[in-house]
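Undergrad: Next come a sequence and a model predicted from it.
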Amino acid sequence: MTIKVLLVDDHLVVLKGLRFFLQTQSHIELVGEAQNGEEALQKINQMHPDVVLIDVMMPKMDGIEATRHITQNYPNIKVIILTSFSDQDYVLPAIKAGAHGYQLKDVEPDILVETIEAVMDGQKKLHPAVTNQLMTHMVDDEKTIDILTSREATVLKHITYGQSNKEIAAELSISEKTVKTHITNIFGKMEVQDRTQAALYAIKHKWFD
């Protein structure tokens, strides 16, 4: 399957470099470029990308606000933040806005491709520095694993292994629909928004040590 990508960055040299690299990937099609969030939203309506690679700091509309618009209005489009900033002032708002991936511009090209493929597969893909920021700044409200049922805890443990819903279902001999129900309950009890936050919280608080 060809993955259609829209690039969004206000630095022309960055766009040129990304354009050159992505055009070498047989399974990735570069469908358009934009230099700010407003232009990106216009291009989305025209180009219908699968993935948007977007910077954070841009004129007119920044990447975080654009991400919020995209995830709310185009839920099937995956958004990957590609920026130079890894501090919490950018990381946390981007994740809360719904970004599916967050990579720094020093990322190796093959890791960038892996990130694009991962988000298309429904996974989150974060730069290690970003993961550290999330783990450091997650609010500690003293939740314990006891808030979960034994089955929910088992599902969460598999989430920390990076397994997909399909893999968890096969491992536990249950349906994917049942896995999704457990995950919805887990998110509600843990007060998190996605599996990445749930996994990071469980790891940080040593729920499965």
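TA: Arrived safely, thanks for sending.
Undergrad: drop to CA atoms for contacts and neighbour counts, all remaining ones
TA: Fine.
Undergrad: And what about Asp10, helix, strand or coil?
TA: What DSSP: H, G, I helix; E, B strand; the rest coil gives for Asp10 is coil.
Undergrad: what sits against it?
TA: For Asp10, the contacting residues are Ala34, Gln35, Asn36, Asp55, Met58, Pro59, by CA atoms under 8 Å, 6 or more residues apart in numbering.
Undergrad: and if you look at Gln35?
TA: Residues in contact with Gln35 (CA under 8 Å, 6+ apart) are Val8, Asp9, Asp10, His11, Met58.
Undergrad: Ok, Leu156 next?
TA: Leu156 sits next to Ile183, Ile186, Ala198, Ala199 when contact means CA under 8 Å, 6+ apart.
Undergrad: Between those, which sits nearest His127?
TA: The nearest member of the contacts of Leu156 to His127, counting by CA to CA, is Ala199 at 15.5 Å.
Undergrad: adding another structure so you can compare the two:
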Amino acid sequence: MIDKSSLTLVIADDHPMLLSGLYDEMTRNGYNVVAKANNGELALQAILTEKPTIALLDIDMPKLSGFEVIKQAKEKGTKTKFIILSFHKETEYVIQAKKLQIDGYLLKEDAFEEIERCFEVVLNDGQYFSKSFAKAALEDASYELQKLNLLTPSEVTILKLVAQQKSTNDIADTLCVSSRTVEKHRSNIIDKLVLEKGTNMLTNWALVNKKLILEL
């Protein structure tokens, strides 16, 4: 059972109607919303100032994304529990959430009861993903994250440059290393990510997963 009297919330969404609807639903059900924000910068300020029990955040917001808000807040040592509330079901978003060790991930299609179930789990130091996620999708995300965690710092740097469509020679010039060294790193990355061998396989994969890679 949730003790609503001691629970404080910050909510953030850049869609005015969704933000207003979420605020109304929370307050109507007895929750204490101490701040609401329509962009990531304001959300971060509210979290650091109000120190809420839970922050319920959209991903796609101006100035700072929900993920960026969480990353910066955690770097400042906040004890707030973070729950994403989004339309995004794609694996790359789930991987980012898992990498940031976000406490909860809900979908905007979920019923209000799902939010309350999520609250109960995260308040007991658990991690909760919406029941709308297929189990296989969550397992795939965990597997992809495990593979990315195998990369060395040098390989991550090169992967980020590949995602920016830099050629092998451009990367070599940027890092002041030989093209052969870059090719060796690319080969190692392909092996660790279990990608098929091929001229453009790594580049194609990096472009598809660019948003995730640039967050590494």
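TA: Okay, I see it. The shown structure was predicted, so the numbers you read here are calculated from the model rather than taken from an experiment.
Undergrad: check contacts around the spatially most central residue of the first structure.
TA: For the first structure, His100 is the residue whose C-alpha lies nearest the centre (CA atoms, centre = their mean; 1.7 Å). Contact partners of His100 of the first structure, counting by CA under 8 Å, 6+ apart, are Lys78, Val79, Ile80, Val119, Gln123, Lys124, Lys125.
Undergrad: hang on, Met61 of the second structure packs against Ala37?
TA: No. Counting by CA atoms under 8 Å, Met61 of the second structure does not reach Ala37; the two are 9.9 Å apart.
Undergrad: which neighbours do the two share?
TA: Here Met61 of the second structure and Ala37 share the contacting residues Asp13, Asp14, scored by CA under 8 Å, 6+ apart.
Undergrad: how about the strands in the second structure?
TA: Secondary structure of the second structure by DSSP state E: the strands cover 8-12, 32-37, 54-57, 81-86, 104-107, 128-129.
Undergrad: okay, the helix ranked longest in the first structure sits on what stretch of the second structure?
TA: Longest helix in the first structure, counting residues (DSSP state H): helix 176-190. With TM-score structural alignment applied, helix 176-190 of the first structure matches no range in the second structure.
Undergrad: And Lys98 of the second structure? What does it align with in the first structure?
TA: In the first structure, the residue equivalent to Lys98 of the second structure is Ile95, according to TM-score structural alignment.
Undergrad: How many neighbouring residues does that match have?
TA: 24 (other CA atoms under 10 Å).
Undergrad: Spit out the contact partners of it.
TA: Residues near Ile95 of the first structure by CA under 8 Å, 6+ apart: none.
Undergrad: ok, so what distance separates it from Gly32 of the first structure?
TA: In this view, Ile95 of the first structure and Gly32 of the first structure are 24 Å apart by CA to CA, to the nearest Å.
Undergrad: Next: Ile64 of the first structure.
TA: Per CA to CA, Ile64 of the first structure is found 19 Å from Gly32 of the first structure.
Undergrad: Next: Ile168 of the first structure.
TA: Ile168 of the first structure is 37 Å from Gly32 of the first structure, where distance means CA to CA.
Undergrad: Same drill for those two, tell me which one is more crowded.
TA: Ile168 (22 against 19).
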